[in-house]
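In: Need coordinates for the following:
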Amino acid sequence: MGPWRHFYRGAMAAQPGSEPATAERPLALATGASRGIGAAVATALQPTHRLLLGGRDAGALAARTAKLPGARAWPVDVTDPAALRAAVAEIERLDVLVHSAGVAELGTVEEAAPSAWRRNLEVNLLAVVELTRLLLPALRAARGHVVVINSGGGRNARPGWGPYAASKFAVRGFADALRAEEEPNGLRVTSVYPGRTDTEMQRAVVAGEGGEYDPRRFLRPESVAAAVRTAVLATPDAHLTELILRPTL
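Out: All right, here's what the predicted structure looks like:
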């Protein structure tokens, strides 16, 4: 049995009268966890979960895991099906899967390049579908929970946001279909729709729009993470299917 399998299966036992040992906590995997909303989600879940932090930047993941006891880096390109299959091979049981990795390549229907449509769909939809599909046995084993970080763009399409909105509407449909199929197997599926959030991606979007960046206008990543934690820690009789967050300003 390799060291990763030991981490996944949680073989350590807590001492009588003590808090549960780290290895006894449920296991959560968050993609896009090196920064932004994904990193905030990891921090929010750390007190109650063991963590696998997914992302492409191994250095950034290492720095993040160093701050979160009970966390392991899970460096993988979610758009690489072969890499995904190899990365999930030893995950036998998974309690929480949070899809936070995403891109936002914008443009009008007339002007957006085909590559922008493909890139949005590849990361925001197809990677979510494939990772979930590969992990379904592990999620079913745990009667687990899938959380999809969607966007306001997954409910309302704005001019100039066509490629991104199309991918987010599509992943909304995926989450709805997954919920309908897997709820009888004990899985919960939550779509989270945050408004514009203070992240590096948002800074790039505002710069592309030619606007002035004011973080006070946006949600904080920690606020979105708190919503995810609420859904994940809901009592067994409750299934929070959709959560919508908007900035107060």
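In: use CA for all of it now, contacts and neighbours both
Out: Fine.
In: mind listing what R216 touches?
Out: L249 (Cα atoms under 8 Å, 6 or more residues apart in numbering).
In: So it belongs to a helix, correct?
Out: Yes: according to DSSP: H, G, I helix; E, B strand; the rest coil, R216 belongs to a helix.
In: State the distance from it to P247.
Out: 9 Å (Cα to Cα, to the nearest Å).
In: Contact partners for R179?
Out: 187-189.
In: Next, find the distance separating it from A66.
Out: For R179 relative to A66 (Cα to Cα), the value is 34 Å.
In: Helices of this structure, start to end?
Out: For the chain, helices defined by DSSP state H occupy the ranges 3-9, 36-45, 58-66, 81-88, 114-121, 127-142, 162-182, 200-209, 221-232.
In: Looking at these, which is nearest to H99?
Out: H99 sits nearest to helix 127-142 of all the helices of the chain, at 6.6 Å, using Cα to Cα.
In: Now the spatially most central residue of the chain: closest residue in space that isn't a chain neighbour?
Out: The centroid of the chain falls nearest to H99 when counting by Cα atoms, centre = their mean (2.2 Å). Spatial nearest neighbour of H99, excluding adjacent residues (Cα to Cα, 6 or more residues apart in numbering): V148 at 4.9 Å.
In: Going by neighbour count, which of the contacts of R179 comes out on top?
Out: Taking other Cα atoms under 10 Å as the neighbour criterion, V189 ranks highest of the contacts of R179 with 28 neighbours.
In: Return the residues in contact with it.
Out: Neighbours of V189 in contact, by Cα under 8 Å, 6+ apart: 145-148, 175-176, 178-179, 183, 239-241.
In: if you set the cut-off to 7 Å instead, what comes out?
Out: Counting by Cα atoms under 7 Å, 6 or more residues apart in numbering, V189 makes contact with 145-147, 175, 179, 241.
In: Buried among the residues you listed? Make that a PyMOL selection.
Out: Here is the PyMOL command that selects the buried residues among those (16 or more other Cα atoms under 10 Å):
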select buried, resi 145+146+147+175+179
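In: farthest-separated two in the contacts of V189?
Out: Longest span within those, Cα to Cα: H145 and A175, 11.5 Å.
In: Second input sequence below; structure requested for side-by-side comparison:
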Amino acid sequence: MRGRTVVVTGGTRGVGAGIARAFVAAGAHVVVCARRPPEVALPGTRFAPLDVRDPDAVRDFFAALPRVDVLVNNAGGTPYRTLADAGAERHARVVELNLLAPLTVSLAAYEHLRRVRGAVVMIGSVSGSRPSPGSAAYGAAKAGLESLARSMAVEWAPEVRVNTLVVGMVRTELSCLHYGDRDGVAAVSRTVPLGRLAEPSDIGEAAVFLASDAAAYITGASLLVHGGGERPAFLDAATVDKSAAEEGDMP
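Out: Modelled structure (predicted):
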């Protein structure tokens, strides 16, 4: 990635910071943008204030950049909120941030990316492919993001590659808001086949791969980075006689 310029939206903390660090380690020039500067300095990066929900600001931001080789659409997120506990307007803001904003940013970066035969990496979520109670609008937006990436990959080929990282549970500085204290994080980790939550660096390394020449023939793809996913609940709830099943007596 030496000599390449990478823009990471929402790149000041958590998964975004892990992605930014991975690209810095790979030799890239990294610009991170968010509404607020990072609380902890990210060596090797340049910070630029930006609200990705503001189309005019997004267009001005990319117009001022001399070059963009890689765009990582990472900005997003949602509070826990059941559907009936909020009006449609609040859920619409979640969709705006997690689906419409990546579209806005990608369109603003397109001419830069086309000139250098660059790459877009969307940061998706397993919430886009399974029920997401408490974050239904977020899950719907992430499902839409994968669909958007696949269509974008076809429309923009061969000049721009577009792929999605489908991310599972990640240990960040805000993990306690989702999983509880240390014991809660440990308990949740045990539900993952690999036995742990992802680290932001795991997501960062995968993003670097999809943006690199090693993935030159990969576009329109969704790469699962979830430690094997989740163990199906029915396996723990079932009362099957395993010996009978092994002997072929079970249907």
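In: Check the gap between the aligned partner of R115 of the second structure in the first structure and R93 of the first structure for me.
Out: Counting by TM-score structural alignment, R115 of the second structure corresponds to A141 in the first structure. To R93 of the first structure, A141 of the first structure is 6 Å away according to Cα to Cα.
In: Now the counterpart of A101 of the first structure in the second structure: closest residue in space that isn't a chain neighbour?
Out: Applying TM-score structural alignment, one finds that A101 of the first structure aligns to A75 in the second structure. Ranked by Cα to Cα, 6+ apart and with sequence neighbours excluded, the top spatial neighbour of A75 of the second structure is G10, at 4.1 Å.
In: Now do the same contact list for the one you found.
Out: G10 of the second structure is in contact with 16, 32-34, 74-75, counting by Cα under 7 Å, 6+ apart.
In: ok, these in the first structure: which stay?
Out: Checked against the first structure using both residues aligned by TM-score structural alignment, their matches' Cα atoms under 7 Å, the contacts of G10 of the second structure keep these contacts: 16, 33-34, 74-75.
In: Same drill for A141 and R93 of the first structure, tell me which one is more crowded.
Out: Taking other Cα under 10 Å, A141 of the first structure and R93 do not tie; R93 has more neighbours (22 against 16).
In: if I pick that one, what's in contact with it?
Out: Applying Cα under 7 Å, 6+ apart, we find R93 of the first structure in contact with 138-139, 141-142.
In: let's see it at 8 Å
Out: Applying Cα under 8 Å, 6+ apart, the residues near R93 of the first structure are 8-9, 27, 137-142.
In: out of those, which are buried?
Out: Neighbour counting by 16+ other Cα under 10 Å classes 8-9, 27, 138-142 among those as buried.
In: ok, the contacts of V189 of the first structure in the second structure, which still hold?
Out: The contacts of V189 of the first structure retained in the second structure, by both residues aligned by TM-score structural alignment, their matches' Cα under 7 Å: 145-147, 175, 179.
In: Closest one of those residues to A113 of the first structure?
Out: Nearest to A113 of the first structure among those is A175, at 26.9 Å by Cα to Cα.
In: okay but the closest one is in contact with S191, surely?
Out: Yes: between A175 of the first structure and S191 there is a contact under Cα atoms under 8 Å: 6.9 Å.
In: any residues in contact with both of the two?
Out: Counting by Cα under 8 Å, 6+ apart, the residues touching both A175 of the first structure and S191 are V148.
In: Now check R9 of the first structure against the second structure: what is it aligned to?
Out: Checking with TM-score structural alignment, R9 of the first structure has no match.
In: What does H239 of the first structure correspond to in the second structure?
Out: By TM-score structural alignment, H239 of the first structure lines up with I218.
In: what residues are up against its match?
Out: Taking Cα under 8 Å, 6+ apart as the test, what I218 of the second structure contacts is 161, 163, 210.
In: What does the second one correspond to in the first structure?
Out: The criterion is TM-score structural alignment: under it, N163 of the second structure has T190 as its aligned partner in the first structure.
In: ok, now which ones touch its match?
Out: T190 of the first structure makes contacts with 145-148, 175, 231, 239-243, as judged by Cα under 8 Å, 6+ apart.
In: Kindly provide the distance from it to N150 of the first structure.
Out: From T190 of the first structure to N150 of the first structure the distance is 10 Å (Cα to Cα).
In: Residue in the second structure paired with R72 of the first structure?
Out: Taking TM-score structural alignment, the alignment pairs R72 of the first structure with R46 from the second structure.
In: Please apply the same query to E90 of the first structure.
Out: Using TM-score structural alignment, E90 of the first structure lines up with A64 in the second structure.
In: on that earlier part again, of the contacts of R93 of the first structure, closest to N120 of the first structure?
Out: Distances from N120 of the first structure to the contacts of R93 of the first structure, taken by Cα to Cα, are shortest for L139, at 25.8 Å.
In: Might you report the residue contacts of the closest one?
Out: L139 of the first structure touches 93-96, 145, 187, counting by Cα under 8 Å, 6+ apart.
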